[in-house]
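Undergrad: 3D model of this:
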Amino acid sequence: MTSFDRSIKIAPSILSADFANFGQEIRAIEAQGADWVHVDVMDGHFVPNLTFGPPLVKAIRPHIKTVMDVHLMISPVDPYIDAFAEAGADVISAHLEAGPHVHRTLQAIRGAGCKAGLAINPGSGLDGVEYLLDMIDLVCVMTVNPGFGGQKFIHSQIDKVKTLRAKIGDRPIHIEIDGGITPETAPLMAAAGADVLVAGSAVFKGGSVENPEPYGANIRAIRAAAEAAR
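TA: Below is the predicted model:
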C-alpha cells in the first residue's frame, strides 16, 4: 500500500459485480478510477449470506493493481487469517463482534503481513475500540447491518464517525464506511471524518464489462460529492 493520506478513496465492493466476470470487472473499475477493491467475505453464520473464500481471493489478486481490501464477516475469524493473507489481501478487517479476543485477531493480521482493520456493526458502540487504536490501520464503520448489498444507510452512524475521528486524532488510521454509500450519503460521511468509501450497487449500476463508462461516472459522482463536503 502507498503511504498514508486522508484523501477520499472509493472502494467498489465486488459483491455487486458480475460474479462470472470478476477479472474483467476489477480491471474495469480500476480503469474507471477505483482507488481500492473491497472484497466482502461472508460465512452464512456470523452474517446471513455466503460469499467468497481464500481461493477466490487468490484468483482475483492478479487482476487487482490497487489495494485489495478484504472484509471478513466471519466467526471464528482467527483460523482463516493466514489463508487470506497468503491469498494476497493488503488489508484484512475483522469484526469487533466476531469473537472475544479481537486484540489477538488484530495481532495475527499484522503478524501475517497485512494492514489490520477493525469493523464495527451499527449496533456496537466505540467502547471496545479505544484500547485497540494503536494496533489498527483502519476502522470500518458499518452503515448497514452486514450480510447483504443494496441496503438503506443508517443515519445514526454519522455521530459515531465524528466521535471516532476525534478519538483517532493524528494516528494514521483510515476511517472506512461500508453500506448505503451514494452521492447523497457520501458527503455526510466525508464531513464526519471518513476517507474510504465502500460502494457496491452505487458504483456498478448501469454499467457492465462491455460498457464500463457508467462505473467511472458513478465513482466520480461519489468522489465529487464527498470532496465537496470536506
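
Undergrad: okay, CA-based contacts and neighbour counts for the rest of this
TA: Fine.

Undergrad: for the residue lying closest to residue 200 once chain neighbours are set aside, give me its contacts.
TA: Take residue 200 and drop its neighbours on the chain: the residue closest to it by CA to CA, 6 or more residues apart in numbering is residue 13, 4.5 Å away. For residue 13, the contact set (CA atoms under 8 Å, 6 or more residues apart in numbering) comprises 37, 38, 39, 40, 198, 199, 200.

Undergrad: run the last query once more with 7 Å
TA: By CA atoms under 7 Å, 6 or more residues apart in numbering, the contact list for residue 13 reads 37, 38, 39, 198, 199, 200.

Undergrad: the last one against residue 10, yeah?
TA: No. The pair residue 200 and residue 10 fails to qualify as a contact (CA atoms under 7 Å) at a distance of 10.3 Å.

Undergrad: and the helices in the protein?
TA: For the chain, applying DSSP state H gives helices covering 22-31, 54-60, 81-86, 102-111, 157-168, 186-192, 201-204, 213-228.

Undergrad: what sits up against the shortest one?
TA: The set of residues external to helix 201-204 that reach it, using CA under 7 Å, 6+ apart, is 12, 16, 17, 150, 182, 215, 218, 219.

Undergrad: to check against the first, give me the structure of this:
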Amino acid sequence: MAHEHEHAYENEHLHEEETHIHIERPTIIAPSLLSADFANLGADVRRVEEAGAEYIHIDVMDGTFVPNIMMGPCIVESLRKISQAVFDVHLMVEHPETHIDAFAQAGADIITFHVEATHHAHRLIQQIKAAGCKAGIALNPGTSIYTLEELIDDVDMVLLMTVNPGFGGQKFIENTVGKIHALYHTIADNELDVDIEVDGGINAETAESVRSAGANVLVAGSYIYGASDITAAIHSLRG
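TA: Predicted coordinates for the structure are as follows:
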C-alpha cells in the first residue's frame, strides 16, 4: 500500500493535458563551483557574478555520501569576502547536522541537505533556519517526491537532482522532468512559497525542459564554465 500511495502522489499531475506551464517566478542561475578552475576560484566566482548569475552553487562532498571530497567552510568564508552573490550550499554528506553551523557562520545563505542522508529532516530544517539561513531539501533521481509530504510546508527550496550526485559533466536524466512537473503542481496547489532547483546536465536545451516543467533555480557547471562566452551561456539558460 505504501508503494501505491507513493506512486499516486508523484504521478498525480503527470497525465494532465497541459505539459508546459507558465512560470511566474524569475529564473535564477546558480553556476556550480564543481566545474570552476580551483587555481583561480575567486576569479571564477567574480566572472559568473559579473555575467549575471544570482547564486553561487557550492557542492560539499564528504567521500561517503558521494565518492568525491570537496569544499569545506573555509572556502565559503574566503569567497564570501569577494562576492555579493547568494551562496547556495549543497551538502552531499552523511550526518549533515554536524556541518550546518560551520557553513552558516562561514557565509552560506541557503543550506540544502539530502533527505536520504538523515532520519531527522524536520529537525535539520529547524537547525538551518535557527542558524539564519534558508533551508532546502535535495532528492536524488531515484527518490520520490512523496518523501517531502510532511516537510514541504517548512522548506524554502527543493533541489531535484537531474543526475546522480557526486560528479560534474553527467548526462541529464530525462524522466526527472515529470518529477519536476509533479512537484511544481504540489507547490502551486498548496500555494507554497518554495523554489524548485535542478542540478545536473543543465544546458540550453535541458534548461527549456526544466523551466517548462516548473523549475526556477538552475544549477549549471560545465555548460557555464566551459563556455567561450559565459554571459551568453547564462543568458541562454533563462530562455
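
Undergrad: rewinding a little: most neighbours among the contacts of helix 201-204 of the first structure, which one?
TA: Comparing the contacts of helix 201-204 of the first structure by number of neighbours (other CA atoms under 10 Å), residue 12 comes first, having 30 neighbours.

Undergrad: residue 72 of the first structure -> the second structure?
TA: When the second structure is aligned by TM-score structural alignment, residue 72 of the first structure is paired with residue 91.

Undergrad: residues in contact with that match?
TA: By CA under 7 Å, 6+ apart, the residues touching residue 91 of the second structure are 59, 60, 61, 112, 113.

Undergrad: give me the distance between the last one and residue 120 of the second structure.
TA: Put plainly, it is residue 113 of the second structure. Counting by CA to CA, to the nearest Å, the gap from residue 113 of the second structure to residue 120 of the second structure is 11 Å.

Undergrad: what of residue 32 of the second structure?
TA: 27 Å.

Undergrad: quick one: the strands in the second structure?
TA: Taking DSSP state E as the test, the strands found in the second structure are 28-31, 55-62, 69-70, 86-92, 110-114, 134-139, 157-161, 195-199, 217-220.

Undergrad: residue contacts, the nearest residue to residue 165 of the first structure once chain neighbours are set aside?
TA: Once flanking residues are discounted, residue 165 of the first structure sits nearest to residue 193: 5.7 Å by CA to CA, 6+ apart. Going by CA under 7 Å, 6+ apart, residue 193 of the first structure touches 161, 162, 165.

Undergrad: swap the cut-off to 8 Å and go again
TA: Shown in contact with residue 193 of the first structure (CA under 8 Å, 6+ apart): 161, 162, 165, 175.

Undergrad: what's the answer for residue 206 of the first structure, then?
TA: Neighbouring residues of residue 206 of the first structure by CA under 8 Å, 6+ apart: 214, 215.

Undergrad: that one maps to what in the second structure?
TA: Residue 206 of the first structure maps onto residue 227 in the second structure, by TM-score structural alignment.

Undergrad: now do its match against residue 221 of the second structure, distance only.
TA: Counting by CA to CA - residue 227 of the second structure and residue 221 of the second structure are separated by 10 Å.

Undergrad: the equivalent of residue 63 of the second structure over in the first structure: how many residues sit nearby?
TA: Here residue 63 of the second structure is matched to residue 44 in the first structure, going by TM-score structural alignment. Number of residues near residue 44 of the first structure (other CA under 10 Å) recorded here: 14.

Undergrad: do residue 101 of the first structure as well
TA: 11.

Undergrad: give the aligned equivalent of it in the second structure.
TA: Matched to the second structure by TM-score structural alignment, residue 101 of the first structure sits across from residue 120.

Undergrad: now residue 113 of the first structure
TA: Applying TM-score structural alignment, one finds that residue 113 of the first structure aligns to residue 132 in the second structure.

Undergrad: ok, now residue 6 of the first structure?
TA: Match for residue 6 of the first structure (TM-score structural alignment): residue 25.

Undergrad: and the nearest residue to its match once chain neighbours are set aside, what does it touch?
TA: Of all residues not flanking residue 25 of the second structure in the chain, residue 216 sits nearest, at 6.4 Å (CA to CA, 6+ apart). With contact set as CA under 8 Å, 6+ apart, residue 216 of the second structure has these partners: 23, 25, 26, 27, 28, 195, 196, 197.

Undergrad: of the residues you listed, grab the buried ones for PyMOL.
TA: Paste this into PyMOL to select the buried members of the contacts of residue 216 of the second structure, with burial taken from 16 or more other CA atoms under 10 Å:
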select buried, resi 27+28+195+196+197
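
Undergrad: tell me which of the contacts of residue 216 of the second structure is nearest to residue 159 of the second structure?
TA: Nearest to residue 159 of the second structure among the contacts of residue 216 of the second structure, counting by CA to CA, is residue 197 at 4.5 Å.

Undergrad: and in the second structure, which of the contacts of residue 13 of the first structure remain?
TA: Checked against the second structure using both residues aligned by TM-score structural alignment, their matches' CA atoms under 7 Å, the contacts of residue 13 of the first structure keep these contacts: 37, 38, 39, 198, 199, 200.

Undergrad: circling back to that earlier point, most surrounded residue in the contacts of residue 13 of the first structure?
TA: Highest neighbour count within the contacts of residue 13 of the first structure, by other CA under 10 Å: residue 199, with 29 neighbours.

Undergrad: so the nearest residue to that one once chain neighbours are set aside versus residue 77 of the first structure, what's the distance?
TA: Leaving aside its sequence neighbours, residue 199 of the first structure sits nearest to residue 12 (CA to CA, 6+ apart; 4.9 Å). Residue 12 of the first structure is 23 Å from residue 77 of the first structure, where distance means CA to CA.

Undergrad: and for residue 177 of the first structure?
TA: Counting by CA to CA, the separation of residue 177 of the first structure from residue 77 of the first structure is 21 Å.

Undergrad: more neighbours: the two, which one.
TA: When neighbours are counted by other CA under 10 Å, residue 177 comes out ahead of the other of residue 177 of the first structure and residue 77, with 27 against 17.
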